[in-house]
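J.: Okay, sequence plus prediction incoming.
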Amino acid sequence: MALERITVLGAGSWGTTFAKVLADAGREVTVWARRADVADEITVRHTNSAYLPGVRLPDGLSATADAGRALAGAEAVVLAVPSQSLRDNLTRWRELVPDGAVLVSLAKGVELGSLKRMSQVVGEIVDMPADDVVVVSGPNLAREIAEEQPAAAVLACADHDRAVAVQQAGSTPYFRPYTNTDVVGCELAGACKNVIALSCGMAAGLGFGANTVATLITRGLAETARLGTALGADALTFAGLAGVGDLVATCSSPLSRNRTFGERVGSGETIEQARAAQGGQVAEGVTSCRSIRELARGAGVDMPLTEAMHRVCHEGADPATVGAELLGRARKHEWS
């Protein structure tokens, strides 16, 4: 299955970066942008200054604000919109998606209300098996990849041939994608890491150092793996790029929107102030902690960090107080 004509729906930082990767790999790529001025800038000036200032995009990469035009003849469609807006956007686009196109999801989250993973949402909207959706995960800090710093990713799909097709379409000297068939594990790892990154940012904002952050990363990984395995994921996935790889990058880098958001809150800003300071960039973990919390409760899984982030982001709790309560929890064996 060779994929040559690819459409990326979404011109944010990660959507534009992934489009660049595909174009650098020799594919014919069209980006759909919500705003016509952004589409014109990508096509004419080969930049996207709103999301990737200073990055030169490939000359062959084009963009349009017309979804029908963007999707015409596409052999693969990459969905690069935030997780909580995926359903509404894809509902508008579904009649335009060419029959037989491979669908690829870049979104990392669990949908509010339905508690569905993104591949499940895609499958429901376009009436196709969720197992046929290819999910991209791993340490995907867009700016670094756009600058062609070496990076790897995971392409997860139960239909391995589809994952291999996307792997072949998106391999470059600086971007190395691996395949995986554990969609559940990869998607849950990608959603949960945003919540854990909030906690690491808050710890940094409170003035704590590397030991604290390392503790949060490790215990966050433990609760993510508990949820994943309870829902049918392979435990090994959480030791890989989609698990610990994505978690370390998102929890450690100032390029991470979720970590930065958490640091603002830990430093004393309100949720509203931190949100306004993001400048239109979405911190997915703020919303995802609600849906992941409900998913965990329904599965009977203990996720104390997720519960803590929900309290801070949606119940007005003070980060320092919540942190002290986490440390005061009952002692137990590490693997219990």
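T.: That came through fine.
J.: alpha carbons only for contacts and neighbour counts from here, please
T.: Fine.
J.: helix, strand or coil for Gly7?
T.: No, residue 7 isn't Gly; it's Thr. Applying DSSP: H, G, I helix; E, B strand; the rest coil to Thr7 yields a three-state assignment of strand.
J.: Pasting the second one now:
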Amino acid sequence: MKKVAVIGAGSWGTALSIVLADHKHEVNVWSHRQEQVNEINERNTNQRYLPNIQLSEHIVAYSKMEEAVKGTDAVLLVVPTKAIREVSQQLKPFLDPNKMIIHASKGIEPETHKRISEMLEDELGEQVHQQLVVLSGPSHAEEVALRQPTTITATSYNLKMAELTQDLFMNENFRVYTNEDVLGVEIGGALKNIIALGAGISDGLGYGDNAKSALITRGLAEIARLGTSLDANPLTFAGLAGVGDLIVTCTSKHSRNWRAGNMLGKGYVLQDVLDQMGMVVEGVRTTKAAYQLSRKLNIDMPITEGLYELLFDEKEPKKVVDELMNRGKTKELEDLSSFL
């Protein structure tokens, strides 16, 4: 039995806490909202994020970071990308030098274009490089909380850390593979949210399965093109953190990014969409970062560029689709060379 601090009490952090508690691990959940801490401790629920799910008594919530982290064997960070730096700064004074650090967030930082593991190294120090693990893959919190079969990957520069994470989480409902391509897993996990926005927009416009299938396929080509240009392993994008995560995020009612895109396709403006969602839509911020990075590296990413113009230049959704459909001719297999 281990003791794990889960930093972030949203839907995904809570769902992963359930997985850990099923192993009889002690779980300390940190939240900056005192009312949420009180609810978890007094009623064993987190209704805002996982309605009608009963939490284990092995899950105890704290509002003070020091109390949540003290005496734990590992720290699991599950906060939005925009909060990573601030939360890491709060965490750093209470972090033992050799403690394993796992993150299960997905995104890229605009302007710096840094992945989450790079942001964590910035804030916690380069010494955490070999202690970091990325948990990623096709996994909706709502289904994990119901103990429905889920398969993800634990990825680290240090295979031993990935294997320890595998042991920490793996059970009959939650299967964990290991991987050593941190860059590829983080790129795949972040950029799939962009394509999910596009899939939602396509559905919101009333287009059918043909359009969405093409969008997902061509979106995967864009993800792989950018990832391999940064030296990711191309096979990663054919795995759980690539095509697996892409499919589930582009096709499910549970996907925030699909839901946000669907509303945009129906004519809602971006700020109204974000206000109504009430939770972070990572794809919006990641679209800006990926667009900036593609321009910097001169990587052709037409879907990402179209979505950037829709989100930040207020281009009409149908016009974006029309421009994508009327691009110049190209060869598919030549364009999929990223996988070779």
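T.: Sure thing, it's come through. Just so it is clear, the model here is predicted, and its values are computed rather than measured.
J.: TM-score for the pair, please.
T.: TM-score for the superposed chains, counting by TM-score structural alignment, normalised by the length of the first structure: 0.97, backed by 333 aligned residues with a C-alpha RMSD of 1.1 Å.
J.: Now for Asp122 of the second structure, how many residues are close by?
T.: For Asp122 of the second structure, the count of nearby residues is 15 (other C-alpha atoms under 10 Å).
J.: aligned partner of it in the first structure?
T.: Using TM-score structural alignment as the criterion, the counterpart of Asp122 of the second structure in the first structure is Glu124.
J.: Am I right that its match is in a strand?
T.: No. Counting by three-state DSSP, Glu124 of the first structure is located in no strand; its state is helix.
J.: got a list of what Glu93 of the first structure touches?
T.: That one is not Glu; residue 93 of the first structure is Trp. Ala67 (C-alpha atoms under 8 Å, 6 or more residues apart in numbering).
J.: element containing it, please.
T.: For Trp93 of the first structure, the host element (DSSP states H and E) is helix 86-93.
J.: Confirm for me that Ile11 of the second structure is in contact with Ala141.
T.: Small correction: residue 11 of the second structure is Ser, not Ile. Yes. Taking C-alpha atoms under 8 Å as the definition, Ser11 of the second structure is a contact partner of Ala141 at 5.8 Å.
J.: And the strands in the second structure, which stretches?
T.: 3-7, 26-30, 59-62, 74-77, 100-103, 132-136, 150-155, 174-179 (DSSP state E).
J.: How about residues contacting the last one?
T.: Think strand 174-179 of the second structure. In contact with strand 174-179 of the second structure (C-alpha under 8 Å, 6+ apart) are residues 19, 144, 147, 149-156, 159, 162-163, 166, 169-170.
J.: Tell me the counterpart residues of the helix holding Trp93 of the first structure in the second structure, please.
T.: Using TM-score structural alignment, helix 86-93 of the first structure lines up with residues 84-91 of the second structure.
J.: how deep is Ala276 of the first structure tucked in, by neighbour count?
T.: Ala276 of the first structure, neighbours per other C-alpha under 10 Å, totals 11.
J.: can you check Glu294 of the first structure too?
T.: 17.
J.: chain center to stretch 157-168 of the second structure: distance?
T.: In terms of C-alpha atoms, centre = their mean, to the nearest Å, the centre of stretch 157-168 of the second structure is found 19 Å from the chain centre.
J.: Could you do stretch 136-145 of the first structure as well?
T.: Worked out by C-alpha atoms, centre = their mean, stretch 136-145 of the first structure lies 9 Å from the chain centre.
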